[in-house]
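J.: for reference, the sequence and a predicted model appear below.
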Amino acid sequence: MDDYRAVRELLPAPPLTPDVERAGRDRLAAAIARERLRKGRRAARWTGLGLGLAGAAAAAVLVVVPATAPTVPPARPGVVAAPDGKQFLLAAAASVTSVPDAGAWWGSTLVNGSEFREPGQGYVLRQSQSQETWIPADPEGRTWYRWKYLGAKPATPQDEAAWRAAGSPESWTYAKKAPGLPTEDAPLGVVRAAPGKPETFSTEDWDFRIMLADKPLTKMNEVPDTPEGLRALLGAPDDQATIDNTARLLFFAPVTSRTRAAAYRLLASLPGVAAVGPVTDVLGRAGQAVEYRSAEYPTTPYAGETRTRLVIDPVSGMPLSIETRSVTDGLLLEYTAVQDSRWTNDNPLKETK
C-alpha cells in the first residue's frame, strides 16, 4: 500500500475552504516531490494505535490532506466543556505546560505488549518489550533506537498459580503463528519467557516531518496549540477518529507542552470520552483515566468489541499508558506504557556504537 494513501486513510481531515484546500494540496505535492528526490530516505507512516502498541518506531510522518467531510459547527474560541469526571484532563493541561520542551533530542522509553491465553487456555500470559527512541531536533540527524524483548510471564497472581501447576514452562508453542509481539519466534508459533539481548542501532530512514506545515516533527511550532486549532488539523467526520488522532499525538509525537495541553482540553470536550476515575496502569502506577471506543482495531487478531483507556498523571500532566481491552472479559489485548519522555541535550545511545 502507498505510504501517503495509508496516512490519508488514517488521518482524514475536516472540511476546509477552497483556497486553503488548494494551498494544502500544493504544499503536499511539493513535499512529496522533495521526498522522492531525497536519496536513501523513505517516508514512514502513522499506523494508528498499533504503531506504539506493536512496538513500531515513533510517529514519523503526519500528513493532513484536505478531504470532503460533514460541516462541523465552529466552536467558540477559548470555550472547552469538561463534563463531570473529566476535569482532571483540564488539570493535566495546566500542569503539563510547565514541562520543558527545548533540547537537541526528544527521548522516549516505551513498554509495549499484550496479553493472550497460553495454548491450553489454562492461564493468561503477558508479553512485553521496551523501545527507547532518540529523535534529533536536527532533521538531518540520525535517529537512535534501543529495543529489548522483555519476555513473557503469567499476567496475574492467579495466572502464576496456574502456570506453576502446569510445570512452570519457559516457552509455549502454538499450532500456528504465535499471538502477541512480532518476535523472530512468532512465525514458528513459539513464545519464550526469557528476555532477549538489547539491540541498539541508528537510521536515517525516517523523515520526521509534518507535511502540511512542512516542519520537522521534532520542531512542531506550527502545530496548533489550541483545542480549536487541533480539531481543525486532526479532526475527522466522526468524533471517534478525532479521539484516536488526538491520543496518538499525545502519546507518540514530540509535541510542545502547549500543544499537549491543547490536546487534553480537546479530549475533555469530545463526546464519547468517558471518565473512569483513579486507576492503576499496566506498570502499576497511579493515575486518572478516560475510556472510549476506538475507531481503530487492535493489532491482535481480536474480532470482538474493545475499549481503549488513556491513563494520565494529573500531577505532572504527562501520559502514562494507553491500553486496549476486550469488552467481553477485560483481557488486556495490547498496551503502550510511557516510562519516560523528555527533551534533552544529551543522547545516551549516540556513543554506544
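T.: Sure, I can see it.
J.: only C-alpha atoms from now on, for both contacts and neighbour counts.
T.: OK.
J.: quick check, P237 in a strand?
T.: No. Assessed with DSSP: H, G, I helix; E, B strand; the rest coil, P237 is coil; it does not lie in a strand.
J.: roughly how far is the longest helix anywhere in the chain from the heart of the chain?
T.: Longest helix in the chain by number of residues (criterion: DSSP state H): helix 18-37. For helix 18-37, the gap between its own C-alpha mean and the chain's C-alpha mean amounts to 26 Å (C-alpha atoms, centre = their mean, to the nearest Å).
J.: can you name the next helix or strand after it?
T.: Scanning forward in sequence from helix 18-37 by DSSP states H and E, the next helix or strand is helix 50-53.
J.: hold the first one in mind and look at this next one:
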Amino acid sequence: MNPMDQLRAARPAHLDTPVDARTRAAELSAAMAGPRRDEARRARRTRNARPAWVLGGLATAAAATAVAVTLTGTGGPVPLTTPHAALSAPSSDRPVVRLSAKQVLLAAAESSLKAPATTGAYWYIESEDGSAYEAGDKVRYVVHSTGRGRTWVARSPHGTSWWVSQDLGAKPAPGSEDAWKRDGSPTTWTIDVPAPKADDKGASKRIELDDKAGRPSGNPINVGDKVFDLAGRNVSVAELRSLPATAGALKARLLQGYAGHGTESGESMDADSWLYQVTSGLLSDMPVKPAVRAAAYKVLAGLEGVRSLGEVTDALGREGQGIARAENWSGGDFERQIIIDPATGILLTDQIVAVHPSGAYAWAKPGTATWWHAVVKAEWTDDKPVKVDPPGGEPVKAGSTDSEPAKA
C-alpha cells in the first residue's frame, strides 16, 4: 500500500464533508478564548507590513498577539498536549497508521498538486491564535489567551488589504481549574513575559489578560503593494504568485533571506530551523500556487531532523498528521510542530511545544503548547472585507475605498 492509499484508509470521514460558514463560525465561538487587544493593535501598526502571521523566535511567538494557517536535537519523542486537551491518536477501532515524516510530507505535496486553481479579488484567511502563560497569586497555574483573526489580502496591487482581530478573553487551561479556584477564581491576570527582542535578555514586559471578550479592532495592513513577510522580506501577492515551483529553486529563493537569526528577532537560528519555520508559514497563510505548495512540502521533507507524530488532534479538535522538529532557544529546548491533512495538502496548525524549557518558560511542563496558530479558512473570495470603523468599533462592510491605492 503506497503512502496515499495508507492516508486514505486512515483519514477521518468527517474531513471529507464540506463545512458551511455558519458551522465554522459556531466552531470558532466554541473553541476560542482571545489575544491581548492592545497588543493586537500595535502588532498591525508595524512599519513594514509584517502581519502577525509572521513567526519569529520563541520569545516573540510567546508574546505574540492573535491574528487571522515552519538544531539542536533533543532526542526522543515529546509527550504531547494541545492547548486545550491532550494530543493523542483519536480513539477508533481502525488500526493506527504511522507513516514517516517524509511519507506524510510527500503525500501532502502530491495532494497539493491536485488542488483546483481558484481565484478571487481577495485572499481570505480566518484563524485562531493562542498563548499559554503561568499565572496566579496564591497558587500558580496555566492560563490560555486566544483570539480570532480575519485577513483580506487584495490581489490587486492598488487594493487595500485589511485585518480584523478580536480578543475573546482568557481562561484557565484545561486541568488548571482547581488551582484557579484556590487562587480565588480571578477574572483578570497580570503576566510578565520575556521581552520580544533577543538583545533585551533578561528583560520582560507586563501584559494584562481579561476573561471578557473585546470588540473587534482592525486596520489596513499593506504598505504599497507589500502585504506579506516572506523569509524576512516584505513581498506582494504578485511576488508570491511567481515563486519557483520546484523544491530546489524554492529552497534557494527562501534561503536568500537567511541571516543567521530569526526573521523577527536577533536570536541565533540555524539554517534548517529557519527554513522549517519560514516554509511552514508559507504553507499556512500565503496565496501561492498549488505547485509552489507542493514544492514547499518537498522542502520540508528534505530537511534533517523532521519526525512524524502520527495522527494527532489540533487545538480546534481537527485530526491530522503531526510533523515536528527540535529547536533550541534561549528559553530552552522546544519543538516546532505542524499538523497537516496530507490528503488535501492543508496545513491546519503550527505550534511551539515545550520539551526542556528553562528560564522564563521553566513553568511549562514537557509537552505544553506555549503558542499555536490554527488556520480555519484560507481561500480566494470576491467578498469584500468586513472592516472595523473606527478601530475598536462595530464592523461595517467595505466600501469603494477598496479599489483605491493604499497609503504607506
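T.: Arrived safely. Since we're looking at a predicted model, the values are computed, not measured.
J.: once they're superposed, what TM-score comes out?
T.: Overlay of the two chains. TM-score (TM-score structural alignment, normalised by the length of the first structure): 0.69; 278 aligned residues with a C-alpha RMSD of 3.4 Å.
J.: which elements pack onto the strand or helix carrying E126 of the second structure?
T.: Taking DSSP H and E as the criterion, E126 of the second structure maps to strand 122-135. Where contact means 3 or more C-alpha pairs under 8 Å, 6 or more residues apart in numbering; DSSP states H and E, strand 122-135 of the second structure is packed against strand 141-154, strand 188-194, strand 369-381.
J.: deepest-packed of those, please.
T.: Neighbour counts (mean count of other C-alpha atoms under 10 Å) averaged over each of those peak at strand 141-154, with a mean of 27.
J.: so for L105 of the second structure, which of the helices and strands packed on strand 122-135 of the second structure sits nearest?
T.: In terms of C-alpha to C-alpha, the element of those nearest to L105 of the second structure is strand 369-381, at 18.1 Å.
J.: matching residues in the second structure for the longest helix of the first structure?
T.: Counting by TM-score structural alignment, helix 18-37 of the first structure falls onto no part of the second structure.
J.: repeat for stretch 266-280 of the first structure
T.: Using TM-score structural alignment, stretch 266-280 of the first structure pairs with 299-313 in the second structure.
J.: need the nearest residue in space to R24 of the second structure, chain neighbours excluded.
T.: V376 (7.7 Å; C-alpha to C-alpha, 6 or more residues apart in numbering).
J.: how near is that neighbour to A315 of the second structure?
T.: Applying C-alpha to C-alpha, to the nearest Å, the value for V376 of the second structure to A315 of the second structure is 11 Å.
J.: ok, and the closest non-adjacent residue to V338 of the first structure?
T.: L110 (4.7 Å).
J.: hmm, Q131 and the one you found touching each other?
T.: Yes. Using C-alpha atoms under 8 Å, L110 of the first structure makes contact with Q131 at a distance of 5.2 Å.
J.: quick check: the aligned residue for S161 of the second structure in the first structure?
T.: S161 of the second structure maps onto T143 in the first structure, by TM-score structural alignment.
J.: that match reaches T133, doesn't it?
T.: Yes. Using C-alpha under 8 Å as the test, T143 of the first structure is close enough to T133 to be in contact (7.3 Å).
J.: follow-up on the earlier one: in contact with the match of S161 of the second structure, which residues?
T.: The contact partners of T143 of the first structure, taken as C-alpha atoms under 8 Å, 6 or more residues apart in numbering, are 133-136, 202-204, 206.
J.: one more time with 10 Å
T.: Residues in contact with T143 of the first structure, defined by C-alpha atoms under 10 Å, 6 or more residues apart in numbering, are 57, 105-106, 133-137, 201-208, 349-350.
J.: now swap in R142 of the first structure and tell me
T.: Per C-alpha under 10 Å, 6+ apart, neighbours of R142 of the first structure: 134-136, 201-207, 350.
J.: which residue lines up with the residue nearest to R24 of the second structure in the first structure?
T.: Under the alignment by TM-score structural alignment, V376 of the second structure pairs with Q339 in the first structure.
J.: cool, and S131 of the second structure?
T.: In the first structure, S131 of the second structure lands on S114 (TM-score structural alignment).
J.: so how far is S321 of the first structure from the closest residue to its match other than its chain neighbours?
T.: Among residues not flanking S114 of the first structure along the chain, E334 sits closest, at 4.0 Å (C-alpha to C-alpha, 6+ apart). E334 of the first structure sits 11 Å away from S321 of the first structure, going by C-alpha to C-alpha.
J.: one step back: which neighbours do T143 and T133 of the first structure have in common?
T.: Shared contacts of T143 of the first structure and T133, defined by C-alpha under 10 Å, 6+ apart, are found at 57, 105-106, 202, 349.
J.: L217 of the first structure: which of those is nearest?
T.: Checking those against L217 of the first structure with C-alpha to C-alpha, the nearest one is W106 at 10.5 Å.
J.: so what's A43 of the first structure up against?
T.: Listed by C-alpha under 10 Å, 6+ apart, the contact partners of A43 of the first structure are 3-4, 32, 35-36, 60-61, 205-209.
J.: just to revisit the earlier point, okay, and the common contacts of E334 and S321 of the first structure?
T.: Counting by C-alpha under 10 Å, 6+ apart, the contacts common to E334 of the first structure and S321 are N112.
J.: the residue nearest to R24 of the second structure contacts V67, doesn't it?
T.: No. V376 of the second structure is beyond contact range of V67, at 11.6 Å (criterion: C-alpha atoms under 10 Å).
J.: what ranges does the first structure have for its helices?
T.: All helices of the first structure, identified by DSSP H, fall at 3-10, 18-37, 50-53, 87-96, 157-165, 227-234, 239-252, 257-269.
J.: between those, which one is closest to K148 of the first structure.
T.: Across the helices of the first structure, closest to K148 of the first structure is helix 50-53 (C-alpha to C-alpha), at 14.6 Å.
J.: need the helices of the first structure in a markdown table (columns: mean neighbour count and distance to T306 of the first structure).
T.: Shown next, in a markdown table, are those (neighbours: other C-alpha atoms under 10 Å; distance: least, C-alpha to C-alpha, whole Å):
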| stretch | mean neighbour count | distance to T306 of the first structure |
| --- | --- | --- |
| helix 3-10 | 16 | 18 |
| helix 18-37 | 14 | 35 |
| helix 50-53 | 22 | 14 |
| helix 87-96 | 22 | 22 |
| helix 157-165 | 14 | 22 |
| helix 227-234 | 21 | 23 |
| helix 239-252 | 22 | 13 |
| helix 257-269 | 25 | 19 |
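J.: picking that back up, now the match of S161 of the second structure, nearest residue through space, not along the chain?
T.: I135 (4.9 Å).
J.: how much space separates the one you found from V338 of the first structure?
T.: Counting by C-alpha to C-alpha - I135 of the first structure and V338 of the first structure are separated by 16 Å.
J.: ok, now G304 of the first structure?
T.: 26 Å.
J.: same thing with L181 of the first structure?
T.: Relative to V338 of the first structure, L181 of the first structure is positioned 17 Å away (C-alpha to C-alpha).
J.: many thanks, have a good one.
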